[in-house]
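S.K.: How does the following fold in three dimensions:
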Amino acid sequence: MARRCELTGKGVMVGNNVSHALNRTRRRFLPNLVKVTLMSEALNRSVKLRISAYALRSVEHRGGLDAFLLKQNDDTLSTLAQGIKKEVRAALAA
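M.R.: Okay, here's the model as predicted:
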């Protein structure tokens, strides 16, 4: 399973540990991923996603999963999230 947020696309970054003597060793900065169950009002069902804590705050700020998905660009969404976005769009159009 990739260490990547399914909604924002935030992933692993690399950098250096820098000691007091300025010795540099490579390290990885992992995203703060959380397994959450979000409710979709348009689909009337819950959806399990692995998203970053930042994305969870963004979902709540934008007014729920449906509003977040409709505003989010498809390039950052995972294939699962793109499918959910397509279902939400169809449900709102009907």
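S.K.: Every contact and neighbour count from this point should use C-alpha atoms.
M.R.: Will do.
S.K.: packing partners for the lengthiest helix in the chain?
M.R.: Longest helix in the chain by number of residues (criterion: DSSP state H): helix 79-93. Helix 79-93 sits against helix 65-71, with contacts defined as 3 or more Cα pairs under 8 Å, 6 or more residues apart in numbering; DSSP states H and E.
S.K.: can you rerun that using 6 Å?
M.R.: Helix 79-93 is packed against no helix or strand, with contacts defined by 3 or more Cα pairs under 6 Å, 6 or more residues apart in numbering; DSSP states H and E.
S.K.: compare with the first, here's sequence two:
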Amino acid sequence: MSRRCELTGKGVMVGNNVSHANNKTKRRFLPNLNDVTLVSDALDRSFQLRVSASALRTVDHRGGLDAFLAKASDGDLSPRALKIKRDIAKAQAAA
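M.R.: Here you go, the predicted structure:
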């Protein structure tokens, strides 16, 4: 399972631990990923996604999964999230 947010594409970053003596050793900054269940109002079903905490706050701020995916760029989304976005667009066009 990759350490990448399915909604924002946020992934692992690399940097240095710097000691008091200014010695530098490589380290990894891991994203704060959570397994969450988000509900789509247009499709009337829920989806399990691996999402960063900041993305979860953004989904809440924008008014739910449907509104978030409508504004999200396709390049940031995982293939699963992209399929959900297309399904939501179809359901909203039909309604």
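S.K.: Once they're superposed, tell me the TM-score.
M.R.: Comparison of the two superposed chains (TM-score structural alignment, normalised by the length of the first structure) gives a TM-score of 0.99, and 94 aligned residues with a Cα RMSD of 0.3 Å.
S.K.: what's the mean deviation for the longest helix of the first structure versus the second structure?
M.R.: By mean Cα distance after the TM-score superposition for the first structure, the fitted helix 79-93 of the first structure averages 0.2 Å away from its aligned residues in the second structure.
S.K.: Sort out which residues of that helix are buried, please.
M.R.: Residues 81, 82, 84, 85, 88, 89 are the ones in helix 79-93 of the first structure that count as buried (16 or more other Cα atoms under 10 Å).
S.K.: and the last one, what pairs with it in the second structure?
M.R.: Under the alignment defined by TM-score structural alignment, residue 89 of the first structure is paired with residue 89 of the second structure.
S.K.: tell me which element residue 47 of the first structure falls in.
M.R.: Element membership for residue 47 of the first structure (DSSP states H and E) is strand 45-52.
S.K.: Go ahead and measure how far that strand is from the middle of the chain.
M.R.: Here strand 45-52 of the first structure is found 9 Å from its chain centre; the criterion is Cα atoms, centre = their mean, to the nearest Å.
S.K.: ok, now stretch 37-52 of the second structure?
M.R.: In terms of Cα atoms, centre = their mean, the centre of stretch 37-52 of the second structure is set 12 Å apart from its chain centre.
S.K.: same check, this time on stretch 80-95 of the second structure
M.R.: In terms of Cα atoms, centre = their mean, the centre of stretch 80-95 of the second structure is found 17 Å from the chain centre.
S.K.: circling back: would you turn the buried residues of helix 79-93 of the first structure into TSV with distance to residue 60 of the first structure?
M.R.: Compiled in TSV, those are given as follows (distance: Cα to Cα, whole Å):
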residue	distance to residue 60 of the first structure
81	16
82	19
84	17
85	17
88	17
89	19
